[in-house]
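Enquirer: For reference, the sequence and a predicted model appear below.
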Amino acid sequence: MSLLKRFTVVACFLHTLRLGAGVAATESCTPKPSCKATPNSKSWPSEQEWASLNRTLSGQLLHPPPPGAVCHPGQPTYNATTCPAVQQAWLTSVYHSDNPVSSLQNNWNNDTCLPYPTDPCSGQGYPIYVVNATCAEDVKKGVDFAREKNVRLIVKGTGHDYLGRSSAPNSLSIWTHNIKGITFHDSFKPKGCQFSIDTPAVTAGAGTQMLELDDQAQQKNLTIVGGGAGTVGVGGYLTGGGHSYFSTTYGMAADQVLEIEMVTPGGDILTVNECQNQDLFWAMRGGGGSTFGVLTSVTVKAFPSYVFATANILVSSSIGDTDAFWNVMTNMLSQFPALNDQGVASYNNIAANVTVPELNITTPINGFSGIFFLPLTRPSNTTESFATVMNDFVALTTKGYPQVAFSITFTTYSNFFDYYMTGNGPLSGGDDVMLGSRLLDVKALTGNYTALKQAIQLATPAGEVTQANLVGGKNVWNAKPRGGSNAVNPAWRKAYVHTIAITSWTAFDNAAMKFQVNQINSTRIQALRDLAPDMGAYINEAFPYEPNFQQAFWGDNYPRLLKIKREFDPSDVLWCQPCVGNERWHVVDDVLCRL
């Protein structure tokens, strides 16, 4: 099977999965008319037209080779000296963030050119041209060109995108990575408003990443509601909603947004806030990236730094004590609402039947690892009170199960950034990964013990990992975003826990890919959908082909979001999967065509 044919098979499988099991693959993958231009079509811009765009961008239009091509002797950029360094860097998120076309996961570029000479290599999975934007005007020029020439347009900030929205073949990409700049404010007056907002704030260019923002903030004794990985960019993170170490204290990251500068699909550079362009201001805070326009800068609230107390909890059992382990896991999850009501949050991993060679665990175990934390923002919150709460939590949830081992380690940091720099190494990358997610409310966690136990077991089959992150709660529910509301999934306003099922497979193993993708959708996340049928999923960490994604990702907000999408992007200059208003198009053989 040729490389192109292999990608067609994978694309057809995923598209059929999205439409439903009753749709035949041949039907779902039949080409349709009215497609975006491709290099093989007569409507593709000429070399002269691309050169003209490059001149208007002062040479900032890139025509990048596949990043892994340096390891392939048949490629023009082959370099035997450089190749080993690329192979090593490939496994880190920083490499993909800093490259104009690469993405964190290989599968979103169709595995077309991995840095291993035994694998095939082509540019088929990557954008053809990239606008290396450094300002909003650069973005506008790229958007205008794509709209006028009918070229598929995508947006990449960092490539830290688990749904593949920042990757696409036969496309022009707006790369916002180099739109920099961080400015702090003691108070902030939104443009066009007659008032100032009396809060510290920070304005960041679209290319700003969380590590940069956290570092600059802590130097001013401030903290922002930001992502947990250093390479996360502000654009995709905030437009998706953004859970955080501080979401249980202050609300979602999107709830902190005071103002956005953006470029619309029509090419207008707009300032959106509660006083002007209110519909876009509402939609851009939770309605998803790469949809309503391209964010070029954003201003968000900042908060004083506080002492950051943490408890690292480890739980494990032998495979012979599996039932006891799942009882303890169910106990823990059922106590999460009570724990969160005391201000505690956590990020947790549950693994079934796994080995951990780096920890010398070579015999399979069931395991849990969690980092629980509490910013000490109130006089009643102390390191001693936090320790009491966490010790009581562990004692209660493990009582009666001596065969399940546990440990708890307390550490207190002077501020969040000190914790972050100690507890977070570079994020990995360069593999084939897919996620699925579900938000869980108090009913799902406390209403039926047996159903909760069954669901979390089904969500975590042998050899796999499920995250159960305690990042919701009353401060997310009761958040007061500027303008009165935003487009964050209403399910977040009821949720305590954000669960994520994670799976991976070896590149080019189509059978494994199909099995894992099907399992994560029809078994693992389906078990959590059944547990919490009235909830939804988090758009930035979700199954890309989520059934009824409109309801799952945006609930009752979807009709208004769709109306705004149609108003500001009537010809679908921006399109992504799964995004608001994408129903009129699908991808066939790497070509975006109207249905």
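Expert: Received it, and whenever you're ready, just let me know what you need. Numbers count the residues shown, from 1 in each chain.
Enquirer: switch to C-alpha atoms for all contacts and neighbour counts from now on
Expert: Noted.
Enquirer: Once you drop chain neighbours, what's closest to Lys565?
Expert: With CA to CA, 6 or more residues apart in numbering as the criterion, Lys565 has its nearest non-adjacent residue at 5.9 Å, and that residue is Phe292.
Enquirer: Please identify the helix or strand for the one you found.
Expert: If you go by DSSP states H and E, Phe292 is not part of any helix or strand.
Enquirer: residues touching it, list them.
Expert: Thr264, Pro265, Leu280, Ala283, Met284, Ile564, Lys565, Phe568, Asp569, Leu574 (CA atoms under 8 Å, 6 or more residues apart in numbering).
Enquirer: Use this one as the comparison:
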Amino acid sequence: MPRKPIAPVLDRRHLLGGMAATAALGTGSALAGSARATWVRPGEAGWPAAGEWASLGRAVGDRLAPGGLPEPVAEQLLHNPYYIRDQPGLTQSSGRIDGWRSSPSAYVVRARHAGDVAAAVRFAARHRVRLVVKGGGHSYLGGSTAPDSLLVWTRDMESITLHDALVPIDTGAAPVAAVSVGAGCVWQDVYDAVTTKAGRYVQGGGCATVGVAGLVQGGGFGSLSKGYGLAAASLIEAEIVTADGTVRTVNAARDPDLFWALKGGGGGSWGVVTRLTLRTHRLPDTVGAVRWQVTARSDGAFRALIARFVDLYADTLMNPHWGEQVSARPGNRFEVSMLFQGLDADTARGAWSPLGDWVAARPDDYGIDQPLSIVALPARHLWDGDFLQANAPEAIRWDDRPGIAPRRWWWAGDGAEAGAFWHGYESAWLPASLLASPAGRDRLVDAWVAAGRLWRTSFHFNKGLAGASPDTLAASRATAMNPQVLDAFALAIIAMNGPSAYGSGPPPDAAEARDHLARIRLAMTELRRAAPDAGSYVSECDYALADWQRACWGGHYRRLAAIKARYDPGGLFVVHHGVGSVRDG
């Protein structure tokens, strides 16, 4: 079948990097479960001797290096997510209060292919060295960092290959348009190849610098997920190195249980994914954005506005065309930042005009902080950096380091997360049953208003699939995600980050961070009055979530635990809130 190479594997000269975080604000990377006591550490009996490390270096083509942090420090680049990505000792988040700290590994294998990965996995298993994996480095739970570890860094595995008609091996399935992606790729590069250049769509993440492999294994949402489903739902084949050092190609016919686990069973638990093949879709003609900010002048007016929006969403917007978020904030502030696809601007404007007109008719009750704005553009340009630079330069930032090619950019709104130190991050799936009756809507409105008065409470409508098409729901039902995602109209997120723990400035303020965390938890408690049994998204959940097995996977957890026991009986792959990371009683 035709295979079109789009981008070669890139060599990066920037191998070392980062800044040590200061102040003891966390516990280090999460090392959960009984396997913790069996890992050896430098200076302990059993830690590999210099000759054994040298042997691993030869096995991976001399691409083994000591871990660590760079000298001199490039502090001015610590807000550049691509710079952070290029440093093996850094991760996109620098830590979480009372949770984890970004820490460089003892050694790093800069893998080029699955053979390098397999050598590293076998070495770690034989010597009981803590193993971690990093692609894009985005993990709010610290899954890609641990001290005294061996890091498998997939940074250079950046091949992207388009397929006009691919049949996964041994499946006999009908051929489909697809893209094969190396584990080191980030979504901006994939969108550039699939959408900007080829005019197709692949369901991926919203943030340009998120790694492909981690997002898919977590389930994965993007701005258009209500239309195209989970990123994991488009996975049709994967190459993975399992704990026994075997390189496997898995799909619906080969190791089908493991393949299912990779579709939303959580990153870092099953092995090291080295390549993924994802179905691509017809690109819609248009995408667009709605922006609006309103401040209510009284508590009563605020509740009335939230109630009007809930009605609008339930009656008009809960369909495959609409995604992204609306927030309620302290100070009776209402903020809209939604995206749409497959609609023209006039149609989108018509959907919002009843609420816009209602607010405009009540100037004594509402102040307009940002007028209602609705724009649309050809979908092919959504991730086209040159087009965005020419038409919306304020929306993006460029990686302007000298000598870096190709030119890469990130969304300006995501820049605050580069190196961020997290104070709190909680999520809950909100069932569409709340929208089915006036009483349910009232409970939802009361809970959202109460939570929003305590902390910014955002409903991410693309991260709940209620309102999607039957085909989209069917594909997402065949994943390992908590089935609640199918019946949820949104994922509620309440979070806060502060200044980075990297750099030479003051360390994060622990007292302030804990105060913010307490407020975040109070806000989520208020919201859960409307949805007390709501599950949580494993990639965006509370670090201290007590019932994480049920919350993240629901009834799927028992099956996932059995798959984990089969493919990783020794517990080599352990991450916080990962399947099998604690004893299941």
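Expert: Structure received. These numbers come from a predicted model, not from an experiment.
Enquirer: Would you mind reporting the TM-score between them?
Expert: With the length set by TM-score structural alignment, normalised by the length of structure 2, the two chains reach a TM-score of 0.82; 526 aligned residues with a CA RMSD of 3.2 Å.
Enquirer: which position in structure 2 aligns with the residue nearest to Lys565 of structure 1?
Expert: Mapped onto structure 2 by TM-score structural alignment, Phe292 of structure 1 lines up with Trp270.
Enquirer: ok, its match to Glu158 of structure 2 distance?
Expert: Applying CA to CA, to the nearest Å, the value for Trp270 of structure 2 to Glu158 of structure 2 is 21 Å.
Enquirer: Equivalent analysis for Gly218 of structure 2, please.
Expert: Using CA to CA, we find Gly218 of structure 2 at a distance of 20 Å from Glu158 of structure 2.
Enquirer: okay, those two: which has more neighbours?
Expert: The neighbour comparison of Gly218 of structure 2 against Glu158 (other CA atoms under 10 Å) goes to Gly218, with 26 against 23.
Enquirer: Counterpart of the more buried one over in structure 1?
Expert: In structure 1, Gly218 of structure 2 lands on Gly240 (TM-score structural alignment).
Enquirer: That match reaches Ala283, doesn't it?
Expert: No. Counting by CA atoms under 8 Å, Gly240 of structure 1 stays clear of Ala283, with 10.0 Å between them.
Enquirer: For the stretch 151-300 of structure 1, which segments count as strands?
Expert: Along the stretch 151-300 of structure 1, counting by DSSP state E, counting those that start in this stretch, strands occupy 152-156, 171-175, 182-185, 201-205, 222-223, 257-263, 269-272, 294-301.
Enquirer: what's the fifth one in contact with?
Expert: Here strand 222-223 of structure 1 makes contact (CA under 8 Å, 6+ apart) with Asp214, Ala217, Ala302, Phe303, Pro304, Ser305, Phe416.
Enquirer: same thing but 6 Å
Expert: Applying CA atoms under 6 Å, 6 or more residues apart in numbering, the contact partners of strand 222-223 of structure 1 are Ala217, Ala302, Phe303, Pro304, Ser305.
Enquirer: Can you tell me which of those end up in helices?
Expert: Mapping the contacts of strand 222-223 of structure 1 onto helices (DSSP state H) picks out Ala217.
Enquirer: Out of the contacts of strand 222-223 of structure 1, which end up buried?
Expert: Buried members of the contacts of strand 222-223 of structure 1, counted by 16 or more other CA atoms under 10 Å: Ala217, Ala302, Ser305.
Enquirer: Just tell me what the last one corresponds to in structure 2.
Expert: Aligning on TM-score structural alignment places Ser305 of structure 1 opposite Leu283 in structure 2.
Enquirer: What of His160 of structure 1?
Expert: Aligned counterpart of His160 of structure 1 in structure 2: His138 (TM-score structural alignment).
Enquirer: Could you report the neighbour count for the closest residue to that match other than its chain neighbours?
Expert: Residue nearest to His138 of structure 2 in three dimensions, not counting chain neighbours: Gln92, with 5.2 Å by CA to CA, 6+ apart. Residues lying near Gln92 of structure 2 (other CA under 10 Å) number 29.
Enquirer: neighbours of Tyr449 of structure 1, just the number please.
Expert: For Tyr449 of structure 1, the count of nearby residues is 16 (other CA under 10 Å).
Enquirer: Now do the contacts for the match of Ser305 of structure 1.
Expert: Arg200, Tyr201.
Enquirer: ok, now the one 5 residues further on?
Expert: Contacts for Gly288 of structure 2 were tallied using CA under 6 Å, 6+ apart; they are Leu339, Phe340, Val375, Ala376.
Enquirer: Any figure for the gap between the second one and Gly199 of structure 2?
Expert: Counting by CA to CA, the gap between Phe340 of structure 2 and Gly199 of structure 2 amounts to 18 Å.
Enquirer: Compare those two (neighbour count), which wins?
Expert: Counted by other CA under 10 Å, Phe340 of structure 2 and Gly199 do not tie: Phe340 has more neighbours, with 26 against 18.
Enquirer: Report the secondary structure element holding the more buried one.
Expert: Going by DSSP H and E, Phe340 of structure 2 is in strand 333-341.
Enquirer: Quick one: average offset of that strand versus structure 1, please.
Expert: Once fitted to structure 1, strand 333-341 of structure 2 is off its aligned match by 2.9 Å on average (mean CA distance after the TM-score superposition for structure 1).
Enquirer: And that strand, what does it pack against?
Expert: Here strand 333-341 of structure 2 touches strand 286-296, strand 322-329, going by 3 or more CA pairs under 6 Å, 6 or more residues apart in numbering; DSSP states H and E.
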